[in-house]
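Colleague: no FASTA, just this:
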């Protein structure tokens, strides 16, 4: 075997960790870092008989790396080198290098923060930036800082920006190693519009296999796409010497090994893989990569508080990693299902999981560690404050932390289980109820993709049919109709692992009627109340619906375990179980609140008071309230006035005129009360509330004397000033006392018969003579014949034209030639 590139930098790396305790290794794909670096440190004096722990983001990579290192040493796995992943461990008392997945390290640190038996932790493929990887490094740095100054930490990656990590490690040295990369020719094959992904992938795979030697590694976003592409290739015909090998995380280990190892019959492999094959693995024989350019990631919706799976474009770094798979052992070719112009617009690297996922698991781990504020630890990217607080709120609802964020006894028990806090809470409650076996089956199912085959929109959403299929497989190794046997096998294995972990006896009799209740312990925010036609309102306030009519549609209450919330106004329920009202009231009593609701009801035109029993946004029971607090009634009445508008109050002619006069004073002097609708509505508590005692309806409000209410806003001085400056009436030359119209505060109007104004030379004014009245001069029939605010000018020019018209129409009336010398009259002629 030729020397691997990593061999050339190992002396430098060894030296850095003899003189220091931290380092960063950037080694390109094909350098050999994963399998050579741990072995190089085995005999270092500072290790002092302690272990090396190496983290791998994926189980397959962890097993593969451990097996490869064991072969180098000429040993069986579990000797000097072993691995630990969930439900699978190959270690012994002689093991010095343990390859583990990231959650395993978290459990090790939580149980033994000092890591007495560990001399070095290696974080491999750190560029993937998984949540558990970031957490593991933060906890390890805390342990190193407080308890273990001699603990070595090495961060390794192929595409990492080294400087931020080096700074995080305390200005650690950076060692760079070029990879052993053979040339890879790149071809772009954009997907034609209207063509399905599996059709395009199949066509490109056939094209590439005909043009180049070697095995094919095709990258797809998920298991569903892999299955469809496999069917497409089998229908389209592959070469007689070819064999299709799927590769994704949920596959049984034997099938994963078959994809990675050389084919026993020397057939040409077409490996259909997810991102699981993107890093850490060298699959001998691969010379061709066909990349869909897509990846599946779990994101978290801040809007709904629900996680969801999204299919997205890969980053430029991921695309280059995938391309590099073709050049690990020989020259190769990479086919990309996008155009060359798209390549330059890909985001540089994947978003760190800590910035986009559900942070309830992180919040629980930090609470178990004794940290309430994540900024007390060293994270490469600190978790967003809002997302972290949402995660902690989930923990509060589950009883894992108290109101101050301190972990409870139950929270400690949940953290020890090493599963999502929701499922951990459910398992503890299920065990207490004697339904631990049923809970374990549910927990295992929810960590696996759906076992039911077929279109998601056509599948039954009832989780009970799936639990029955799990028990059937466990008891008889028989797969129910339309179920995935491989998935059932994995679920049963996981279920047994959970039962063993919690010490749950095998003979428990499952009560299938309690499935919805058990789910409610994990998802109290997803307890749903029927709104009819298969639609439900969740306790969180979110509206959801079943994708089609089914038995669950008739349920009064259910618990939704899986909801797709990305399309449409209503989230789609994929998995749920019915929940009885009796179980709801018994087991969620501490979450149920009884509220007195006092609010304005526009349909009743009054205040409605009722006692309401709620579980979050769900209303369980409503009854009339007797003798509600008068202050709350008055507040609700004010809310009704604001909703309906100020005109719902009984504005009589005097009260309306007073409001208008006050508004004119406000315009002249802003220290006077503002009488606009907006201002009155905003200040209802100040001017109206004291007069509402005993009132609760629109009809009651009609008893108000608004003129007196407004008058009370003024003191004696202001009331006198208002009457002087902005009078209600004015006496005209005829002796009549005419009301002033203040409808437009900027232009007060005096409507008066023209004949009553004879002899008056100038326009009447108010406001200390500053505001001229707008005169509406009326005919004997009370119709305006002239509108003016300049009476003197009217007498000089306009009067004579008006006189001609009025004299012809009203010949018996008095129309003098000189109006300024004439006698004013309210009659036909002056007396």
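Modeller: Structure's in. What do you need? The model shown is predicted, which means the values in this text are computed figures rather than measured ones.
Colleague: every contact and neighbour count from this point should use C-alpha atoms.
Modeller: OK.
Colleague: before we move on, which element is residue 611 in?
Modeller: strand 606-615 (DSSP states H and E).
Colleague: helix or strand right after that strand?
Modeller: Remark: after strand 606-615, the chain's next helix or strand is strand 618-624, criterion DSSP H and E.
Colleague: give me the buried positions along the helix or strand that that next one is followed by.
Modeller: Per DSSP H and E, the first helix or strand lying C-terminal to strand 618-624 is helix 630-644. Neighbour-count burial for helix 630-644, counted by 16 or more other Cα atoms under 10 Å, picks out 632, 633, 634, 635, 636, 637, 638, 639, 640, 641, 642.
Colleague: in addition, the following structure is provided for comparison:
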């Protein structure tokens, strides 16, 4: 298409006018409108820009390089002259560069380095609908920079599918300019018969592609969730192709730039192309010749598990907005058709938009950026979606552990150093620590291996989770250019990134790489994922989570390891990448995280106090030994804990002790001011009555030597002890002269069990508690069996005695059965002495 006919040109005058009159604007232009390449060129000669630069933010490296190259070509120049780009591992800019296309992390670094951006007149946020974390952060920083330092800084937010009104409000009421972008119609065809997920997805997509090849003409763009699906789909398509007029081109971020360029340009031999791409091809890129899109309907994203806080790769359905973006790829340069491998009903159930990364990502990088910016409270900045407090708090806790933040949340010198590296704080911390140990060369390689997809993914060797296996592949390629099981497409890009880090950290390129230090270096990055073997390939991590190796392998025998990648599924996450670690290394290099715990506890099985000293790394016990000198207070506390768990039965309760407690309970029943001696009350007040007697008490045997009644006496005042003797006596002397023990087991009805003949002559029922409580008399036969229970002796003698006498006299004829019990002589014998 001739650039002069691009739809964006119809609205450029309105955009230019809006930016001349104000400082902010929102541009909504559908796919194919030409906004990415035409807007920066149109604004380059605006008077308000003067000799300052335009910085355009692109979410993806391929899009940044392609857009810069297209604009430079339109000006008849090479990239690096008026138009340049800066992406990770590559910078093509020069002293005359006026338009810089940068990826998101670079914009944030520029703002952190100098928030005033003195040589920048405008920042363009392209494809803002992708709502990446660096884009949201960059816009928040740019808005504050503009408000505080640079009122003249122009900001333009561009997108195809963004809801414009919230962004316009965020920018302070920015004008919204809309452009209809699709110049050619795109037919949408739903093919639910080819719908599939998981392992069946590549084969289903391949069958759909082969059918579409027969139905349509032109190059084809196929959307798949990841590189693994791309490779398997390519193999399945190749098996079904006939002839040589078709070429299959993969397109994903880990490919070398040369391979990416082959995918986006027409085939040099004129063959029909099938471009198998991830979501990298959704935005900005125009893949020449494409008029057919086949959309699997899936995307792979990294989310943070709300259950564990661990990142995990998730394959899920796209949103309606992403599906429309993909559909638009078919109508960039000519009429096209889009095959959606799902039904219209399924489409109606898709979410309208993708969830912004700020709401589902690991926010440790954002927490570091905010601290470096000088903002402890993110609400001080302007956000479309403010960072969730829980996720941000988790990130801040990690940064404090890494030493990047102090306890007040302010950034430390170490944190500032990490912020300049442009890496995740975990990896930055690992690099800085490794450099101090002379192991930075190894750390650079580990950082690259951890940032990219697994070198061995999809191969049998990938079952081995050892990080050193991947390192060996990288070192083999680096030293000899030889490959074995590794992904050869990925290795060149990895080596470029290694060299960039080596230059950035000013490391001697001849520094030796020592693989045996893998575990140590990874422990700096993932101290919370140091794991202790608990058998059967299962490990307890320092953060308290369980993780396991999917199958038996050398790492299964490791006493300790560091889990660098975990698939958070099920009760225990599956370890994907790890390295062995030695306990001595943990103690030597993580002393600040190891706490000594002294545990003095009651061991119910042994019936004794056990004292141990343990050295713990969070949830992991590194070592444990008996503690020969626990404090007396700790021993006593453990005994009390034992009593709480096992109950008062740990004490030896003799008859006298039980009666003493029952007498106290009787007094409490009649006067609430007396202490409660129920099980619950005594267990609750052990510090008052038991603790004073626990000197040198360490076992059940020691406890059973104690006299409970003597201890319970501690709960009574001197007056109460005196009253207990007089008002709750242990025995009552009956008319026969015998002293009979009082049964207080029922505090409401204390009882006296006595032979009937010993009570002759007593007309009134004995009373205790100062006369408040009558005893319940259990009158016994000569055989010590109850014959009458009464609390009214006078009534018994008057009415009940004669019936008892009639019943018992025949059975016990030798015993004394007088006619008048009130005048008879009481006796404890068979008959009274004459």
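Modeller: Looks like it came in fine. Remember, it's a predicted structure, so these values are computed and weren't measured experimentally.
Colleague: counterpart of the strand holding residue 611 of the first structure in the second structure, which residues?
Modeller: Strand 606-615 of the first structure corresponds to residues 608-617 in the second structure, going by TM-score structural alignment.
Colleague: which bit of the second structure covers stretch 464-477 of the first structure?
Modeller: Alignment of stretch 464-477 of the first structure against the second structure: residues 468-481, by TM-score structural alignment.
Colleague: going along the chain, name the strands of the stretch 151-300 of the first structure.
Modeller: With DSSP state E, counting those that start in this stretch as the definition, the stretch 151-300 of the first structure shows strands at residue ranges 152-157, 174-177, 184-188, 215-219, 242-247, 268-273, 286-291, 294-301.
Colleague: hmm, who's touching the last one?
Modeller: Under the criterion Cα atoms under 8 Å, 6 or more residues apart in numbering, residues 219-222, 274-275, 306-314, 356-358 lie in contact with strand 294-301 of the first structure.
Colleague: who does the helix or strand that comes right after that strand touch, helix- and strand-wise?
Modeller: Next in sequence after strand 294-301 of the first structure, counting helices and strands by DSSP H and E, comes strand 306-313. With contacts defined as 3 or more Cα pairs under 8 Å, 6 or more residues apart in numbering; DSSP states H and E, the packing partners of strand 306-313 of the first structure are strand 294-301, strand 557-564.
Colleague: residues in the second structure aligned with strand 306-313 of the first structure?
Modeller: Going by TM-score structural alignment, strand 306-313 of the first structure sits over residues 310-317 in the second structure.
Colleague: just how off-centre is the matching stretch within its chain?
Modeller: Taking the mean of its C-alpha atoms, stretch 310-317 of the second structure sits 14 Å from the chain's own mean (Cα atoms, centre = their mean, to the nearest Å).
Colleague: any chance you could list what contacts it?
Modeller: Contacts for stretch 310-317 of the second structure (Cα under 8 Å, 6+ apart): 225, 297-305, 350, 361-362, 566-568.
Colleague: mind listing what the residue most central in space within the second structure touches?
Modeller: Of all residues in the second structure, the one closest to the mean position by Cα atoms, centre = their mean is residue 309, 2.0 Å from it. Taking Cα under 8 Å, 6+ apart, we find residue 309 of the second structure in contact with 362, 391, 394.
Colleague: and if you look at residue 577 of the first structure?
Modeller: Applying Cα under 8 Å, 6+ apart, we find residue 577 of the first structure in contact with 462, 463, 464, 515, 516, 519, 552, 558, 559, 560.
Colleague: number of nearby residues for the alignment partner in the second structure of residue 229 of the first structure?
Modeller: Residue pairing (TM-score structural alignment): residue 229 of the first structure is matched to residue 233 of the second structure. Residue crowding around residue 233 of the second structure was assessed by other Cα atoms under 10 Å; the count is 24.
Colleague: same check on the one 5 residues further on?
Modeller: The tally of other residues near residue 238 of the second structure (other Cα under 10 Å) stands at 15.
Colleague: if we can go back for a sec, can you redo the helices and strands packed on strand 306-313 of the first structure as JSON lines with distance to residue 594 of the first structure?
Modeller: Below are these laid out as JSON lines (distance: least, Cα to Cα, whole Å):
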{"stretch": "strand 294-301", "distance to residue 594 of the first structure": "30"}
{"stretch": "strand 557-564", "distance to residue 594 of the first structure": "19"}
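Colleague: out of those strands, which gets nearest to residue 326 of the first structure?
Modeller: When those are compared by Cα to Cα, strand 294-301 sits nearest residue 326 of the first structure, at 17.8 Å.
Colleague: any buried residues in that closest one, and which?
Modeller: Quick answer for strand 294-301 of the first structure (16+ other Cα under 10 Å): 294, 295, 296, 297, 299, 300, 301.
Colleague: tilt between it and strand 215-219?
Modeller: With axes from the mean of the first three to the mean of the last three Cα atoms, to 10 degrees defining the directions, strand 294-301 of the first structure sits at 20 degrees from strand 215-219.
Colleague: what's the average distance of strand 294-301 of the first structure to the second structure?
Modeller: In the superposition against the second structure, strand 294-301 of the first structure averages 2.3 Å from its aligned positions (mean Cα distance after the TM-score superposition for the first structure).
Colleague: from the chain's centre, how far out does that strand sit?
Modeller: For strand 294-301 of the first structure, the distance to the chain centre is 13 Å (Cα atoms, centre = their mean).
Colleague: residue 625 of the first structure contacts residue 610, doesn't it?
Modeller: Yes - shown here, residue 625 of the first structure and residue 610 form a contact pair, counting by Cα atoms under 8 Å, at 4.3 Å.
Colleague: next structured bit after the helix ranked longest in the first structure?
Modeller: Using DSSP state H, we find that the single longest helix of the first structure is helix 485-502. Counting by DSSP H and E, the element after helix 485-502 of the first structure in chain order, helix or strand, is helix 515-522.
Colleague: would you check the span in the second structure matched by that following helix?
Modeller: Going by TM-score structural alignment, helix 515-522 of the first structure sits over residues 518-525 in the second structure.
Colleague: that stretch vs the first structure, mean deviation?
Modeller: Stretch 518-525 of the second structure sits 1.9 Å off on average (mean Cα distance after the TM-score superposition for the first structure).
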